[in-house]
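Asks: Build me a model:
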Amino acid sequence: MNLPLLPLALACATGSYLYSTSTHASPVPAAPPASHPQELDEAARLRDQRQWLAALAIYERRLADHPDDADAYRMRALTLADLGSAERAWQLYRARPSVFSADQIQRLENDRLARRIVWGGLYAQDTATRLDEMKYAERLMAEHLASLTPEQRAAAHRPRLDSLVILNTLEKHDEVVAAYRSLQADGLQVPPYALAKVGDSLLATRHPEEAATALETSLAAMPGEFDIQLLLAYAYLESEQHARALATLDALVKANDPWPRAPGARRGHQNWHRFDADTNRAMMTAYGNRLQEAQTALEALASISPNNAGLQSRLGNVFSMRGWTARALERQRMAMTLDPRSTEARIGATESLLALDRVGEARVLHDELLEQFPGNTHVQRLDRYWDAHLGWRGRAWAAGGRSDAEGSTSTASPLGNRDGEYGVYVESPMLADRWRLTAQASDGWADFQGERVHARYTGMGLLYAHDRLSLEAQALRPNDRYLDDTAFGVRAGWRFGDTVSASAGAFHADPEASLQARRSGVGADSWQAGLVWTPSEQGQLGARYKHWDYDDGNERQELGVYGQRRWITRPHLLVDMIGDAYASRGSRDDAPYFNPSQDRAFNGGVRIDHVAWRRYERHLRQRLELTAGSYWQEGYGSAWVPRASYRHEWKLGIGHVLDYGIAWSRPVYDGQREQRVALDIEYRWGE
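Replies: Here you go, the predicted structure:
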């Protein structure tokens, strides 16, 4: 992240001067020459006491009477530099450079550059010109270094240090890191004010461990510096040290009273450091999956400060993490109204609009951000996500399983003794912000009493998605000896709001029909409907119904419900209670495929989701699911059915996921207990 560090920018002027005077000869002689007038001796004494204004007044009076006095002219310029008037001091030096020593010239040049850097770090009124001052400072620095001889340039340590501040403000973080490593290689110590900027750039370039080390060193020399502590907390967070990050922010909260009061004062005053500590602590709890706690904290702050754009934007971010995308967009728009320049709010609004399939509106914000903040790390990440979301998408998969009947060589499983599937599905980049073309090819197979039955399909389709509505049409051509009927179907989805969505679809010659039925040349048409309620990330409840019309006259109906509820939440661990139930029935008892006249099942269990390793967008998750339940089939009674699965999910970057796992179960078909083991792997790209 890149937080404003105005105190550190000011330190660039004062801290750089301290560094300069410790490495160069003093610009003022320890004692004035005997030829100096008495008034200049008095000015020198005042300077020794750091009474700069009194000394300056003497130099001004002296020059008014003796304009050619070189000593008074020189000392006036140096005293102005001591007072912070670096530009005026530099102008005086440029008017009469011959009266200054080489060390004094170097100091005045450096002070001028440092002051320009300070101006460049201040908040600009216009977003379009926010970096103009710092770009000017960068140009002046380049001109200054170009004016030096190679020997002088090699010894110009202070400009190299001040360049770190320039480059950091201009968001040239890679260059900051390269310059820092060069300083380290040359054995030069980076002072605390510049080391804080280095830590910020190390964090922006995703070196959180190095950033933490740099920031810890800077903080040791500048104890209590708020912005450094805040950056340090995020360095701990991004290196997956959640407890340490929260402890740092807890210390910041305790160290800053909301309304500090000076001794004897009738009332306190607002402490924005406490506000920043509270809001960042809330976000830290959100990043640790404690979203309800974060929401409560931010809403309490919003009730006090509803007109704070940053607060509204962060509350929108938490709503988005909880799955409430429309509410998140509302908050981001509030933040943009309060502060049209807010980068955080515009990024959040863009992501929300993408999630709501309102790409045209998102594109306007995305393009503006990329034009105005091309070097911003958060904007760059948004752009990578944008490309993944709107570009090519798809998945490739392969799976295989084995079903063994206990005490028998044959199986009643509708999946056969052996089964498998492989295929690829691809979506084109988005067209006109709403449309995609699709193509797919797959081969599903199963072995029944020594005969391998295939369901090979190739086909194309069309997707449409905008706002609440999504549509899909597909046409698939079979390429096997069992069925020759082209499959085609449509699906539709509708989002009622942040928590409720519905879907419906119909298919002629449904490719998902039973392979056992396919073996007998029997296909099926189908239609289905579903409803899902997701109140938050803490739980979900869904229901689905599917109706099959088989070619042999059999009508099969299936109704299922499923749900989950969060049980344990930790930064790297989520534990959910899960359950599902279904009931089905068929109209024929003599179908040549598994077709219970009636059956039903109920299962309950737990899902453990653990982040074993994470580095920004990349991670390794492992998931373990354990369930058990009762299955009942008419004519055969009921039996307990256990299931277990273990999976790995490798996220290789934005838009690239490799997922694989193994599953084991002991189902019962027609009263016969079986054991099933299955493996599958899938690679997905695009978002």
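Asks: all contacts plus neighbour counts: C-alpha atoms, from now on.
Replies: OK.
Asks: what's stretch 511-519 in contact with?
Replies: Outside stretch 511-519, the residues that touch it by Cα atoms under 8 Å, 6 or more residues apart in numbering are 414-415, 445-446, 448, 453-455, 482-483, 487, 523-524, 592-594.
Asks: May I see the buried residues of the helix or strand hosting Ala502?
Replies: Assigned by DSSP states H and E, Ala502 falls within strand 500-508. The neighbour-count check on strand 500-508 (16 or more other Cα atoms under 10 Å) flags 500-508 as buried.
Asks: ditto for stretch 248-257
Replies: Neighbour counts using 16+ other Cα under 10 Å place 248-249, 252-253, 256-257 of stretch 248-257 among the buried residues.
Asks: Stretch 604-614 too?
Replies: Buried, per 16+ other Cα under 10 Å, within stretch 604-614: 604-611, 614.
Asks: quick one on the thing from earlier: what subset of the contacts of stretch 511-519 is buried?
Replies: 414-415, 445-446, 448, 453-455, 482-483, 487, 523-524, 593-594.
Asks: which one of these sits closest to Ala194?
Replies: Trp445 (64.3 Å; Cα to Cα).
Asks: Can I take it that the closest one is in a strand?
Replies: Yes: counting by DSSP: H, G, I helix; E, B strand; the rest coil, Trp445 falls inside a strand.
Asks: wait, isn't it in contact with Asn417?
Replies: No: counting by Cα atoms under 8 Å, Trp445 does not reach Asn417; the two are 10.8 Å apart.
Asks: who touches Phe275 in this structure?
Replies: Pro258.
Asks: element containing it, please.
Replies: According to DSSP H and E, Phe275 maps onto helix 272-287.
Asks: Proceed likewise with the subsequent sequence, for comparison:
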Amino acid sequence: MTELFYHKETIAPDLSDEELADLFYSHLESENYPGALTVTQHTINTSPPFLRLMGTPTSIPNDTWLQGHSFLSTVAKYSNDLPQAEMTARELAYNAPGNQGLRIDYASVLQARGWPRAAENELKKAEVIEPRNINLEVEQAWTALTLQEWQQAAVLTHDVVEREPQDPGVVRLKRAVDVHNLAELRIAGSTGIDAEGPDSGKHDVDLTTIVYSPPLKDNWRGFAGFGYADGQFSEGKGIVRDWLAGVEWRSRNIWLEAEYAERVFNHEHKPGARLSGWYDFNDNWRIGSQLERLSHRVPLRAMKNGVTGNSAQAYVRWYQNERRKYGVSWAFTDFSDSNQRHEVSLEGQERIWSSPYLIVDFLPSLYYEQNTEHDTPYYNPIKTFDIVPAFEASHLLWRSYENSWEQIFSAGVGASWQKHYGTDVVTQLGYGQRISWNDVIDAGATLRWEKRPYDGDREHNLYVEFDMTFRF
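Replies: I've put the predicted structure just below:
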């Protein structure tokens, strides 16, 4: 490629538009973003916006100049500079309203920023020009998948596969739809390595395994699973086992899940239940709620001592774009020992750095808790308030098409106040790795260390969190 398109380490001046595109996308595919940007700047700098026809005062748009600015939007999108990609793509699309390709590119950037409804609106405008354009239908199908419009996605995918089965965009879309129609295994949990905290005990284990069926009648999935938790306390070992089954509903703007669980602890079998759901008003606002009988919000130590509880939770999430989001949640737990617990939390994300291989986020966090009963066998502060801001850095180690490997660093320092015990420091550190493979495996593990006060004494907790999603 270098010998064909470069002359003395600079881009050959006589390349055609097709050759410039081949060179640009070869750099992009190999994730050589500086090379792709060099091609982009060369194309823009050597191409005026308009060409004058010989012998006339008439000027016509220069396709090479347009191609260069399309390159600029594309390289910004793939190098994690989505604000720049959006600004460039929007300017191109609105200055050339009759160009369907530019409108589709703009919708693709909106989708990448987490605004599928805005992307859908732009694609509706593009549809007027050529309704059955392959690239248009492919992008519409991706948007439909994000919006949980399963039937629409299937119809569009079937149409483009029938017409252009070898098109790379069509092949990628078909793969995504095929994966969506698979069964799904989810495994998540944590295990304590060295713990002093009173909540979960020493050498604690918490594991949940759930299998979801393939989609049934587009919107439904059934699921079944098993949960296990144990921990060693001064009064003995606490163990809880859960056998669970339920159904899930997914449609546009709505997600619902209903679960029945058989909870086994202290040699007793008790029925539990959960109803969870959320609703999206638009691309920015979501509300959600959860009701639970024999709630998992009740600490393991409480259940070891025969205390159970029911809970209700509600939350509001505001999403601006991939660089900023905040959520506020409230939870109420009614314990069987007459204790009532109220919890309020605020969590956010502010992106402070992004590059092709490194993303750094600032994560502000506030948490407030109060309880009505005080003399209980489990940790139960009268009132407590935490402020723990943190930073998280995600570093991409390797990527090849749909396969990737990344490492994640996190650190936080804050303060925790507890009534009658004052304020002390909270420190957190974490390091993890995550692998995604062939669209069907997404797995990660994180080693976390935390030191925080409990009843005036700073105690530490070292543990490993892990999760895996496998489609089969």
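Asks: returning to that earlier point: tell me which two of the buried ones among the contacts of stretch 511-519 of structure 1 sit farthest apart.
Replies: Phe448 and Ala487, at 23.7 Å, using Cα to Cα across those.
Asks: Thr438 of structure 1: which element?
Replies: strand 435-448.
Asks: contacts for that strand?
Replies: Applying Cα under 8 Å, 6+ apart, the contact partners of strand 435-448 of structure 1 are 415-430, 452-465, 515-516.
Asks: State the distance from the residue in structure 1 that Thr58 of structure 2 lines up against to Ser305 of structure 1.
Replies: The alignment partner of Thr58 of structure 2 in structure 1, by TM-score structural alignment, is Arg267. Arg267 of structure 1 is 19 Å from Ser305 of structure 1, where distance means Cα to Cα, to the nearest Å.
Asks: quick one: Tyr245 of structure 1 and Leu231 touch, right?
Replies: Wrong residue type there; residue 245 of structure 1 is Ala, not Tyr. No: under the criterion of Cα under 8 Å, Ala245 of structure 1 makes no contact with Leu231, lying 9.8 Å away.
Asks: Make JSON lines out of the buried residues of strand 500-508 of structure 1 and add distance to Phe373 of structure 1.
Replies: Output for the buried residues of strand 500-508 of structure 1, formatted as JSON lines (distance: Cα to Cα, whole Å):
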{"residue": "Val500", "distance to Phe373 of structure 1": "36"}
{"residue": "Ser501", "distance to Phe373 of structure 1": "36"}
{"residue": "Ala502", "distance to Phe373 of structure 1": "39"}
{"residue": "Ser503", "distance to Phe373 of structure 1": "40"}
{"residue": "Ala504", "distance to Phe373 of structure 1": "43"}
{"residue": "Gly505", "distance to Phe373 of structure 1": "44"}
{"residue": "Ala506", "distance to Phe373 of structure 1": "47"}
{"residue": "Phe507", "distance to Phe373 of structure 1": "48"}
{"residue": "His508", "distance to Phe373 of structure 1": "51"}
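Asks: quick one on the thing from earlier: does the match of Thr58 of structure 2 count as helix, strand or coil?
Replies: Arg267 of structure 1 - assigned by three-state DSSP - is coil.
Asks: Quick check: closest non-adjacent residue to it.
Replies: Arg261 (6.2 Å; Cα to Cα, 6 or more residues apart in numbering).
Asks: Gly268 is in contact with the one you found, correct?
Replies: Yes: with contacts counted by Cα under 8 Å, Arg261 of structure 1 reaches Gly268, the gap being 4.1 Å.
Asks: for the lengthiest helix in structure 1, packing partners?
Replies: As assigned by DSSP state H, the longest helix anywhere in structure 1 is helix 102-120. Here helix 102-120 of structure 1 touches helix 6-21, helix 70-82, helix 86-95, helix 132-147, helix 157-169, going by 3 or more Cα pairs under 8 Å, 6 or more residues apart in numbering; DSSP states H and E.
Asks: Mind doing that once more with 7 Å?
Replies: On a contact count with 3 or more Cα pairs under 7 Å, 6 or more residues apart in numbering; DSSP states H and E, helix 102-120 of structure 1 meets helix 6-21, helix 86-95, helix 132-147, helix 157-169.
Asks: Where in structure 2 does it fall?
Replies: By TM-score structural alignment, helix 102-120 of structure 1 lines up with nothing in structure 2.
Asks: Can you give the contact residues for that helix?
Replies: 9-10, 12-13, 17, 20, 24-25, 27, 86-87, 89-90, 131, 133-134, 137, 141, 159, 162, 166 (Cα atoms under 7 Å, 6 or more residues apart in numbering).
Asks: Okay, and Glu421 of structure 1 sits in which element?
Replies: strand 418-427.
Asks: Superpose on structure 2 and give me the mean offset of that strand.
Replies: Superposed on structure 2, strand 418-427 of structure 1 shows a mean distance to its aligned partners of 1.6 Å (mean Cα distance after the TM-score superposition for structure 1).
Asks: Tell me which residue of structure 2 lines up with Asp551 of structure 1.
Replies: Correspondence of Asp551 of structure 1 to structure 2, assessed by TM-score structural alignment: Ser336.
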